[in-house]
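Visitor: Next come a sequence and a model predicted from it.
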Amino acid sequence: MSFDVSVFSNKNIILAVTGGIAAYKSAILVRRLKDYGFNVRVVMTQGAQAFITPLTFQALSGNSVHTELLDTAAEAGMGHIELARWADLILVAPASCNTIAKFANGLADDLLSTLFLATKAPVWLAPAMNQQMWAAKATQRNLQTLVEDGVHVIMPSSGSQACGDVGLGRMPEPEELAEQVQLYFHQTQRALAEKFGLLAGKRVVITAGPTREAIDPVRYISNHSTGKMGFALASACYTAGAKVILIAGPVSLDTPNGVQRKNVSSAVQMLEQSMQQLHEGCDVFIATAAVADYRVAQVAEHKIKKAGDELQVELLKNPDIVATIAQQPQRPFMVGFAAETQNVEQYAAGKLVAKKLDMIACNDVSRSDIGFASDENAMTVFFAEHYGLEKRDLEKASKQEIAQQLVEAIADALHHA
């Protein structure tokens, strides 16, 4: 059986495997989820490792397997909090009686129970245990608590069990579980498409934050951009069904759930990463980054020592990232941003034409109540003339709300393309 693996290529599944003989089915489940195109990372409890090895899941998923909460190597890469944010869904299969009890009582003494408390993603349980353990009042009480908390419990199948008993407690077949997952995301994507328009299934690349242009190993030229608007847009685009790649300058912000982040420092690095993403495929390019206009011509190899009252530094003009992307043969839908302190709308309209953009959003960063350091913003949106759309004034609101309105504007323009 073959599937269009691009459909769910922006969806991330954590498959958590707990102790039980049904753990062997989880290896097949990884393959079935991968067949649908999902990105899969596996978390294993100590009990699970008694039944099947992490190496098996590493080979099947193509990713390292997560087994320890306090793992120095893992924390240097994808730590447990980052892993919790990465997931679009956590599927625990098999879910042991012990794990269910931990979840219901809020314990966090291993990686999996900590992920359960730390994630905003939906959590699904596929219980697998002896039929008497399933029927126990304590187990049913724990399951009822989890259902009330919003956890989705997949009923076990009935039949012969490894212990020789017959009854409820068998983990459903991997093919059935994988199909339930893909149906859930199909329904979610349809709902998002109906609500937000054409971003469902689009690949969106966003630049955000400032760039840093080194003077020497300890000094640099930069600006006041915090990246908040770009990160809010990344989250809004992902919620609208897009696969989002966020190219971030040096900012102190958490990666939005489901978003793939690429960290850069300088304008040249941001352009290189933007071109790479363009070559990998890009439907919409949103340039919110406050890119430094100039860089230092000759970066000092060592720290420049203080000497005299003046320091002369020669500057070179940086590449214009959004204009460069807009000039490419396979150009995506181009969205620019204009942060100005005067004649805001006039400058923005000029940039729209000069840089051959499809849409531009402008704001007045001289206002103390909006802009770089604020959690709120207000913008005016202009569209290229051929879209036949009037300019839009987005009144002052949270950057999350402004981001949602910008997503709707992009979707409208794409609809008129």
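Guide: Sure thing, it's come through.
Visitor: When you work out contacts or count neighbours from here on, use the C-alpha atoms and nothing else.
Guide: Fine.
Visitor: what's the nearest residue to the residue nearest to the spatial centre of the chain if we skip its chain neighbours?
Guide: Nearest residue to the geometric centre of the chain (CA atoms, centre = their mean): Val259, 1.5 Å. Of all residues not flanking Val259 in the chain, Val244 sits nearest, at 5.3 Å (CA to CA, 6 or more residues apart in numbering).
Visitor: another structure for you, compare them:
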Amino acid sequence: MNIVLGVGGGIAAYKVASLLRLFTEAGHDVHVIPTPASAGFVGMATWEALSGNAVSNNVFDDVDKVMHVRLGHEADLIVVAPATADLLARAAAGLADDLLTTTLLMARGPVLFAPAMHSEMWQHAATAANVATLRRRGVTVLEPAVGRLTGADSGPGRLPEPEQIFAAALELVNSGAGGSGPFAMPLAGRTVTISAGGTREPLDPVRFLGNRSSGKQGVALAAAALHAGANVRLIAAHMDVPAPAGVELITVQTALELRAAALAAAEDSDVVVMAAAVADFRPLHSSANKIKKQDDVADPVITLVRNPDVLLELVRDRTRTGRRQIIVGFAAETGDEQSDVLDYARAKLQRKGCDLLVVNQVGVDKVFGLDQTEVVILDRHGAEPITAAGSKTDVAAAVISIISDQLAAT
């Protein structure tokens, strides 16, 4: 396989030498294109010695061979590592100011970016927009690892290990765009709306009626959908974790705000996943002033009213408009002496009419806020229930995989 390996100007460039070795030892022919800035970290001689090919980053070298055209056309795969914030920005904008970016514009095969940068740069809105743009075009942009960065800082932005990038690259080629596998892009070109977190219903300016949802599962689902190539909207109520870079973020507080956002976003969504914990009830009245505790005044009585059933409305809207759309609900359930968790969940699935219902049992020290979880995924069309367990990232990957399979089938 002919591989073009682009090397960005970041300190993680030294790790790419190991990635190059993995490619060459697997029998692949690799042409390295280091950016001019990367030469400050790793010299040209290293790339030539490890690849066995001449190395250049100048469009005026070997002009008669029109290198950017030849390399771009002949490449079975282009891998860029480390993909700095600057490189991602230039690639998203379609700039062609050096040999690597001109080669990227000529690429007709799969392209994979392995980002590495400081956390604030990765989480910056500009970088998030650039990543989203590249993913919409069918480019694979891996999530950076979380760990020690330059200096004493830690966080998201660390270059994935060379073995991980190597596996991702080969999986991308073997499965093909739209294929299956952990690094394929089965949701490329699809729009996925995901709600996450817990709504808060105000009692007064300082108090609210809320729930224990952390938003971790919804964020994991958003990251998994991004990884599968989707254009992701995240409708975020209160969350204990940040939204992943690359999503279109819509922030809400109350169930009514979430309802309006979800109904609007669903109009052009291929998939809607309602992972948020939406309050079933809200106070009938919200005081404009703080409710004060007074000895000579009776304790306040809070009257609650039912919130709209957002999931049910989404299903009804889909039926009314004839949209071809997959709708996924979440159910946090407890059992009792009458029925167990799955009995209640199956009844809920029939009432709601969504395609999939992801069910978890809640209670003291279960699910909310934890990193490990276990769910059962019920299918309205009668497929056998599927159990997924592990980290919330693992569960998110399982849910997105099932969604991808259903989209492919329809």
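Guide: Okay, I see it. Given the structure is predicted, the values throughout are model-derived calculations rather than measurements.
Visitor: After superposition, what's the TM-score here?
Guide: Here the TM-score for the pair of chains, by TM-score structural alignment, normalised by the length of structure 2, is 0.60; 282 aligned residues with a CA RMSD of 3.6 Å.
Visitor: Which position in structure 2 pairs with the residue nearest to the centre of structure 1?
Guide: Residue pairing (TM-score structural alignment): Val259 of structure 1 is matched to Val247 of structure 2.
Visitor: picking that back up, quick check: the residue nearest to Val259 of structure 1 is in a strand.
Guide: Yes. Judged by DSSP: H, G, I helix; E, B strand; the rest coil, Val244 of structure 1 forms part of a strand.
Visitor: What is the aligned counterpart of it in structure 2?
Guide: In structure 2, Val244 of structure 1 lands on Val232 (TM-score structural alignment).
Visitor: Its match and Leu221 touch, don't they?
Guide: No. The pair Val232 of structure 2 and Leu221 fails to qualify as a contact (CA atoms under 8 Å) at a distance of 9.8 Å.
Visitor: which neighbours do the two share?
Guide: Common neighbours of Val232 of structure 2 and Leu221, using CA atoms under 8 Å, 6 or more residues apart in numbering, are Ile194.
Visitor: between those two, who's got more neighbours?
Guide: Between Val232 of structure 2 and Leu221, counted using other CA atoms under 10 Å, the more crowded position is Leu221 (29 against 26).
Visitor: what residues are up against the more buried one?
Guide: With CA under 8 Å, 6+ apart, Leu221 of structure 2 has these contacts: Ile194, Thr393, Ala396, Ala397, Val399, Ile400.
Visitor: Quickly find the element holding it.
Guide: Leu221 of structure 2 belongs to helix 216-227 when assigned by DSSP states H and E.
Visitor: Please apply the same query to His415 of structure 1.
Guide: helix 399-416.
Visitor: try Lys303 of structure 1
Guide: Using DSSP H and E, no helix or strand contains Lys303 of structure 1.
Visitor: check contacts around the aligned residue in structure 2 for it.
Guide: Counting by TM-score structural alignment, Lys303 of structure 1 corresponds to Lys290 in structure 2. Residues in contact with Lys290 of structure 2 (CA under 8 Å, 6+ apart) are Asp204, Pro205, Val206.
Visitor: If we use 6 Å, what do you get?
Guide: With CA atoms under 6 Å, 6 or more residues apart in numbering as the criterion, the residues that contact Lys290 of structure 2 are Asp204, Pro205.
Visitor: Okay, it and Leu304 of structure 2: tell me how far apart.
Guide: From Lys290 of structure 2 over to Leu304 of structure 2 the distance is 18 Å, taken as CA to CA, to the nearest Å.
Visitor: and Asp309 of structure 2, how many residues sit next to it?
Guide: 15.
Visitor: residues touching the residue nearest to Val259 of structure 1, list them.
Guide: Val244 of structure 1 neighbours (CA under 6 Å, 6+ apart): Val204, Val205, Tyr238, Val259.
Visitor: at 10 Å what do you get?
Guide: The contact partners of Val244 of structure 1, by CA atoms under 10 Å, 6 or more residues apart in numbering, come to 10, 202-206, 233-238, 256, 258-261, 282, 284.
Visitor: ditto for Pro217 of structure 1
Guide: For Pro217 of structure 1, the contact set (CA under 10 Å, 6+ apart) comprises Val299, Ala300, Glu301, His302, Lys303, Ile304.
Visitor: still on that earlier bit, residues of the helix holding Leu221 of structure 2 that come out buried?
Guide: Lys216, Gln217, Gly218, Val219, Ala220, Leu221, Ala222, Ala223, Ala224, Ala225, Leu226, His227 (16 or more other CA atoms under 10 Å).
Visitor: thought Pro242 of structure 2 was touching Gln123?
Guide: Yes. Counting by CA atoms under 10 Å, Pro242 of structure 2 touches Gln123, with 9.2 Å between them.
Visitor: how big's the offset between the helix holding His415 of structure 1 and structure 2?
Guide: By mean CA distance after the TM-score superposition for structure 1, the fitted helix 399-416 of structure 1 averages 1.9 Å away from its aligned residues in structure 2.
Visitor: Quick one: distance of that helix to the chain centre.
Guide: Here helix 399-416 of structure 1 shows a centroid-to-chain-centroid distance of 18 Å under the convention CA atoms, centre = their mean, to the nearest Å.
Visitor: for it, which positions count as buried?
Guide: Buried residues in helix 399-416 of structure 1 (16+ other CA under 10 Å): 399-414.
Visitor: same deal with stretch 321-338 of structure 2?
Guide: Neighbour-count burial for stretch 321-338 of structure 2 flags Gln325, Ile326, Ile327, Val328, Gly329, Phe330, Ala331, Ala332, Glu333 (criterion: 16+ other CA under 10 Å).
Visitor: Any chance of these in TSV with distance to Asp355 of structure 2 as columns?
Guide: Below are the buried residues of stretch 321-338 of structure 2 laid out as TSV (distance: CA to CA, whole Å):
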residue	distance to Asp355 of structure 2
Gln325	9
Ile326	6
Ile327	6
Val328	6
Gly329	8
Phe330	11
Ala331	13
Ala332	17
Glu333	18
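Visitor: So which of those residues sit within strands?
Guide: Within the buried residues of stretch 321-338 of structure 2, residues falling in strands by DSSP state E are Ile326, Ile327, Val328, Gly329, Phe330, Ala331, Ala332, Glu333.
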